[in-house]
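Prediction below, plus the sequence it came from.
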Amino acid sequence: MDEQLSQWRTTVEDCLRVRLESSPDCPDRLREAMAYSLMAGGKRLRPLLVLMACEACGGEIEAAMPAACAIEMVHTYSLIHDDLPAMDDDDERRGKPTNHIQFDEATAILAGDALLTLAFEILATELSSAEVAAACCADLAGAAGMCGMVGGQMADLLAESGEGRDSDRKISPHPSPPSPLNRQLSTLENIHRRKTGRLLCSALTMGGRIAGANPQTLRSLTTYGEAIGLAFQIADDLLDVCGDSETMGKRVRKDTNAGKLTYPALLGEAESRLRAEQLVCDACQAVAIFGSRGQRLEAMAHYIIARDR
């Protein structure tokens, strides 16, 4: 991570802390649970993408900081809820007990709810104009909701239980029977486009909107986001197979041992790596329109598949 990104990350964390502390009527236990997960570190990938997209489009970084904070709150809410026993049933994240283990299930659910709603309060009240605020609220809501991240989580749960494995397959006017591998790969990619990719795309397009980007530029950012979203998930699946639990701060081989649908399970490790590398190339091509202002976006695409956590 270059020095500028490190500074942005520090600024994002300072802003997150300030926003948590600026609501005196919030019950102490709820605030503690929100802060426990929100301030637990992590890559801060989504807020950094907001800022990088804003920079690439010629915008002011400070103007994009509310959106950077908002999307990290939405991401953190999703992690808290995903870790619950009714979902992924995880007991460790980032080397610490998950929120419902540290507190209790009810508090964890409420902490997630509070982070989600606070995110939209920040977007609605802190962005530079009502028009931009409305566009960003709609953007993030669509990415996080029933057709985006939440819908992706539902599809993932259904696929895990053996239901809905073919439900997202598009029907051709002249269909030929797809192979079981292609059906499974299509299901997997549809899940991850929603569960992971849509929120990454929203980070980028919110940054672009704040900078005043035109529709064509927003489409380029979306293409980049879709590519890195799938690359990110392939990297996650590979880390589940080959990663180190101490470095990652969570259990490895959990998905593999549970028999979940993953890229290495379908394609093998080598083919999965090739697929991720091609997606990174696609992402870099999409942001070539920015010239030197897109260098950080290109570097981030390469980082996504080279990371160790």
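Thanks, I have the structure now.

Please count neighbours and contacts with C-alpha atoms only from this point.
Noted.

Could you check what's spatially nearest to L181, not counting adjacent residues?
Leaving aside its chain neighbours, L181 sits nearest to L266 (6.9 Å; criterion: CA to CA, 6 or more residues apart in numbering).

meant to ask about R209
Closest to R209 by CA to CA, 6+ apart is V132, at 6.7 Å.

The one you found is in what secondary structure piece?
Assessed by DSSP states H and E, V132 sits inside helix 130-144.

Could you check the angle the helix or strand that that helix is followed by makes with helix 130-144?
Using DSSP H and E, the helix or strand that follows helix 130-144 in sequence is helix 149-160. Counting by axes from the mean of the first three to the mean of the last three CA atoms, to 10 degrees, helix 149-160 points 10 degrees away from the direction of helix 130-144.

then this one, side by side with the first:
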Amino acid sequence: MRSEARFGAWAARAEAALERALPADTAPPQRLHAAMRHATLGGGKRLRPLLVYAAGAALDADEAALDFPAAAVELIHAYSLVHDDLPAMDDDALRRGKPTVHVAYDEATAILAGDALQTLAFSVVADTPVADAVRVELLRTLAAGAAGMCSGQALDLAATGRTQPLDELQRMHALKTGALIRAAVRLGALVGGADAALLARLDRFAADLGLAFQIRDDLLDIEGSAEQLGKTAGKDAAQAKSTYPALLGMDESRRRLHRLGDAMRDTLAPLGERAAALAALGELAIHRDR
């Protein structure tokens, strides 16, 4: 199956798993549940669920078992976006081409929706049909990804309005963007029974993928439009945030992006064809236009 068709099938699986996991918006409290569904369903690149499925596919993991961590990691991502868009943080009005949750509902509902999505994620991953020891590792991995993401967001807020050194910027994004991407790859590999050596190799790939994703994001914030991106363009410059283009320039940022692509390909090369889906996602992160 070609990568595009495979990714489409996996995205549909993730959407169905999210639909099953989320409470109906007819169940009380309806406003909270509607906000949770607004934040999660029917949009987004679904990169993190795709990474769960792709890592699992490299080990012939059961896709039905992968549905649980795939949905869980997207629930964590959705909660982070709800909170990230709040006036106290990035104060954004557009996400995935529609009003952000605090705009569509209200700030209090957005905070509660984010809280509820996060706790739901751990409930979902705890139901993964694997051995108890593996389930504990899944929970630990998801928690580490969420905690790292929050630490990165805190560093981002603290750095707003000042120029960060490059090494500090990279550490921040290794947490804010990279931690949940690394968790997604590890979740899929754990379901597939990966040993320590393979987990370490996949973590190297995921770390490079997370950085590549962020550099591409920084470039798109300059080059893209709100219609293209589904969110407000030019926010980084407006908030005086340090970015890779701001520190390195556009050309050097693109060169670094392509060096990361080379590194990802080298890391996956020993795995051969079984890592084809992961490799394709690495290419997608580098060349995406939204």
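That came through fine. Not measured: the values here are computed from a predicted model.

Need the TM-score between these chains.
TM-score of the superposed chains, computed with TM-score structural alignment, normalised by the length of the second structure, equals 0.96; 288 aligned residues with a CA RMSD of 1.5 Å.

my guess is the residue nearest to L181 of the first structure meets R183, correct?
No: shown here, L266 of the first structure and R183 do not form a contact pair, counting by CA atoms under 8 Å, at 10.7 Å.

And the residue sitting nearest the centre point of the second structure, how far from A207 of the second structure?
The centroid of the second structure falls nearest to R48 when counting by CA atoms, centre = their mean (4.6 Å). For R48 of the second structure, the distance to A207 of the second structure equals 13 Å [CA to CA, to the nearest Å].

Find the residues that touch each one of the two.
I181 (CA atoms under 8 Å, 6 or more residues apart in numbering).

about what we covered before: return the residue of the first structure aligned against the residue nearest to the centre of the second structure.
Mapped onto the first structure by TM-score structural alignment, R48 of the second structure lines up with R46.

Same check on L247 of the second structure?
Checking TM-score structural alignment: L247 of the second structure goes with L266.

Could you do A5 of the second structure as well?
So A5 of the second structure corresponds to E3, using TM-score structural alignment.

Need the nearest residue in space to the residue nearest to the centre of the second structure, chain neighbours excluded.
Per CA to CA, 6+ apart, closest to R48 of the second structure is A184, 5.6 Å.

The one you found: helix or strand, and which one exactly?
Per DSSP H and E: helix 178-191 holds A184 of the second structure.

would you list every one of the strands in the first structure?
Along the first structure, counting by DSSP state E, strands occupy 92-93, 96-97.

Quick check: which of these has the most neighbours on average?
strand 92-93 (a mean of 18; mean count of other CA atoms under 10 Å).

To what extent is the aligned partner of A276 of the second structure in the first structure buried, counted in neighbours?
Alignment note (TM-score structural alignment): A276 of the second structure maps to Q295 of the first structure. By the criterion of other CA atoms under 10 Å, Q295 of the first structure has 16 neighbours.

hmm, back to that, what about the match of L247 of the second structure, how many residues close to it?
15.

quick one on the thing from earlier: now the strands of the first structure in a markdown table, with distance to E246 of the first structure?
Formatted as a markdown table, the strands of the first structure follow (distance: least, CA to CA, whole Å):
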| stretch | distance to E246 of the first structure |
| --- | --- |
| strand 92-93 | 11 |
| strand 96-97 | 11 |
